[in-house]
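Asker: below is the structure, and that's it, no one-letter string:
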């Protein structure tokens, strides 16, 4: 049987102290099953070459984790990372994007918002020509290649996005719900190769998945008298999927949408938070080999609201979208209609993050 730490999650949870196990089970439901099959002799050489052994295939352990409050669910199947993949011609596509790069001339080739542009050291805003909300802008990066980011660039992108949101809010005070989305390269949904991110400010209520998360936190406090996000972090920490650096919580998420999803949380949009966003992205790129990702940043509303946002943190979620060379999408019918299927291991990812991010030094 193909083994990996997350496939032992059921045993890890069973061995937790009673209070920690009870907290985990308030948020998560967990089941483990084994799928069995027979491999015909004619297929055995290919199976051994592709998956390492017959035993890895004939008995496959699957761990299913469900967040009972948010409805998120993931099926962990390590073997699926070894499936055969077809590949494409990435270099040709990048060259074509570079030759038709409207974003290289943002002041001439992109519209601006009604309140003008926000200009940073490493990016400038534009108004999206094909909007999906009334305030929907772009951060156009100065550098073409979105993977050539530096610490200063990531911090600047976040700062410029925040300033854009405040200007949009001043223009229309009832718009107060902010989000930033970065689709890095076509594999993650980007239609233009030049580095850019989306910024949105909406009114009435936040976008549905964020609103669902807010409601889950409110319900958890009402039922259990505690902070959902604090307890979520403690659950991850208890099973080896979380660490804290400079007051910022970092979790390799137990119900990821797709592979290597990490959540970064803090009480405010601080310098330390922005630094940790860069460091996690650098680990993705330089250590974990991630070449395409989706990143989402959400903050509490910019102004008071009727509904409660108590406990809600500043949050970034970032998820690997797979090898840009692969033709097959990483998202299929299971993710669209049922639950996510993931081959990466959050316990192993946390181990890599812990080695990459320096430990806090106690000077006291």
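Answerer: In hand now; what should we look at? Note that the structure is predicted; figures quoted are calculated from it, not measured.
Asker: C-alpha only now, for contacts and for neighbours.
Answerer: Noted.
Asker: tell me the contacts of residue 312?
Answerer: 214, 217, 229, 299, 300 (CA atoms under 8 Å, 6 or more residues apart in numbering).
Asker: how many other residues sit next to the closest residue to the fourth one other than its chain neighbours?
Answerer: Among residues not flanking residue 299 along the chain, residue 314 sits closest, at 4.5 Å (CA to CA, 6 or more residues apart in numbering). Neighbour count for residue 314, taken as other CA atoms under 10 Å: 17.
Asker: and the contacts of residue 312, which is closest to residue 254?
Answerer: Distance to residue 254 across the contacts of residue 312 (CA to CA) is lowest for residue 229, with 13.5 Å.
Asker: presented hereafter is structure B, for comparison with structure A:
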């Protein structure tokens, strides 16, 4: 009897051990699956990513051949204004009303473009109250130019948040900030000193190449205007500057074919971080990929293609055109960006870096300098890859922003801009108005001219 009881206890103990082992094994498998799923989602590599579009899974750093970029729309921007949100005055302050009317609009083109817009963007409008009393109220009124209406608006403020699902860019807008008076600065100038690349200088009528004295990459050059004043350069001189830059890319790529991702950078005046006063652009040719922020737009294009089988850049430009935030010149388009990196951002796009593309950049920066009297600006241009690889082929695009007053000691970049989101408070409809006026008064038709 004792032997039988002992045997029974041992059997139960064995069963418990076996069951415990099975439970632990199941828990391990479940935990491992969840962990792998979490890591995959963290890196954007889930097994079903893009399963309904294209072939295979979406892999980091791998690109497909996208549909060609196009600036064409089935309907003109005026049609969307009249049919999708009739009667609404277009401004960033009225974005919530426009979105509400657009969501309910019946015409098919309205609903299709609205679906495209909300696929890319998320828009939120929030109300917030501020209590301003005592001596501080007097100071705030002074900031607002002693405008009583603006002071009342300061007590009941509106904050607008726009987020891009594909680039993860976000802008935080307070329209009241754009209404504050701004002092006008003075214009400076300085002389020219440069280093030289190891190959022969490229020189044209109005510009010359040089080397950056302290390079940030293997192929990092400078193209400079021959005249040294930071602001007094015309369209002919600017276009010559761009032609020399394009020639620099051709010469470098012929010497080193493994470098095929061309980028142009330009900061004007010290408040925009320029190290010298004279106009000079940075030319860079990179290997493997574009530089970080620019590559981020390219990877957004791949993700969007896997989700929709469409060209992200075509739809990015198209939604801005539908919202009447653009102007087109030939096959190039410029639009006031809904999610600006900094103040007054204008994006210029074209399938190729042709004459119209660079002219729109020129008209934009001249609008900043002459019409808006904002002399400091920064821009970055990403050009289509060189060497024939069509995977992940971006259009030529430029991002152009103003950088605050040249005479201000206050930086235009804060911890919010660096680590949280763009904090920009200028109405894009005001910006595109300046760009349209600039094109209207400065454009001359030179179709047929080579670039």
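Answerer: Yep, it's here. All values reported here derive from a predicted model rather than from experimental measurement.
Asker: TM between them?
Answerer: The TM-score (TM-score structural alignment, normalised by the length of the first structure) is 0.88; 344 aligned residues with a CA RMSD of 2.3 Å.
Asker: I'd like to know which of the contacts of residue 312 of the first structure are buried.
Answerer: 214, 217, 229, 299, 300 (16 or more other CA atoms under 10 Å).
Asker: between the residues you listed, which is nearest residue 65 of the first structure?
Answerer: Of all these, residue 229 has the smallest distance to residue 65 of the first structure: 17.5 Å, by CA to CA.
Asker: would you format the buried ones among the contacts of residue 312 of the first structure as a markdown table with distance to residue 133 of the first structure included?
Answerer: Supplementary listing: those in a markdown table, determined by distance: CA to CA, whole Å:
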| residue | distance to residue 133 of the first structure |
| --- | --- |
| 214 | 21 |
| 217 | 26 |
| 229 | 28 |
| 299 | 18 |
| 300 | 19 |
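Asker: among those, which ones are in helices?
Answerer: Residues of those located in helices (DSSP state H): 214, 217, 229.
Asker: show me what the last one aligns to in the second structure.
Answerer: When you say that, I think you mean residue 229 of the first structure. Residue correspondence to the second structure (TM-score structural alignment): residue 229 of the first structure is matched to residue 313.
Asker: do the same with the first one
Answerer: Aligned against the second structure by TM-score structural alignment, residue 214 of the first structure finds its counterpart in residue 298.
Asker: isn't its match up against residue 392?
Answerer: Yes. With contacts defined as CA atoms under 8 Å, residue 298 of the second structure counts as touching residue 392 at a distance of 6.8 Å.
Asker: now render the ones in helices among the buried ones among the contacts of residue 312 of the first structure as CSV, adding distance to residue 178 of the first structure.
Answerer: Shown next, in CSV, are those (distance: CA to CA, whole Å):
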residue, distance to residue 178 of the first structure
214, 14
217, 18
229, 19
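Asker: closest one to residue 174 of the first structure out of those, please.
Answerer: The closest of those, once distances to residue 174 of the first structure are taken by CA to CA, is residue 214, at 19.0 Å.
Asker: give the contact list for the closest one.
Answerer: Contact analysis of residue 214 of the first structure by CA under 8 Å, 6+ apart lists 309, 312.
Asker: repeat that for 10 Å
Answerer: Counting by CA atoms under 10 Å, 6 or more residues apart in numbering, residue 214 of the first structure makes contact with 70, 206, 208, 220, 228, 300, 307, 308, 309, 310, 311, 312.
Asker: just the buried ones from those residues, in ChimeraX syntax?
Answerer: The ChimeraX selection below is limited to those of the contacts of residue 214 of the first structure classed as buried (16+ other CA under 10 Å):
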select :70,206,220,228,300,309,311,312
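Asker: what lines up with residue 292 of the first structure in the second structure?
Answerer: In the second structure, residue 292 of the first structure lines up with residue 376, judged by TM-score structural alignment.
Asker: now the residue nearest to residue 213 of the first structure when sequence neighbours are not counted, what's its secondary structure?
Answerer: Nearest residue to residue 213 of the first structure, sequence neighbours excluded (CA to CA, 6+ apart): residue 70, at 6.2 Å. Three-state assignment for residue 70 of the first structure (DSSP: H, G, I helix; E, B strand; the rest coil): coil.
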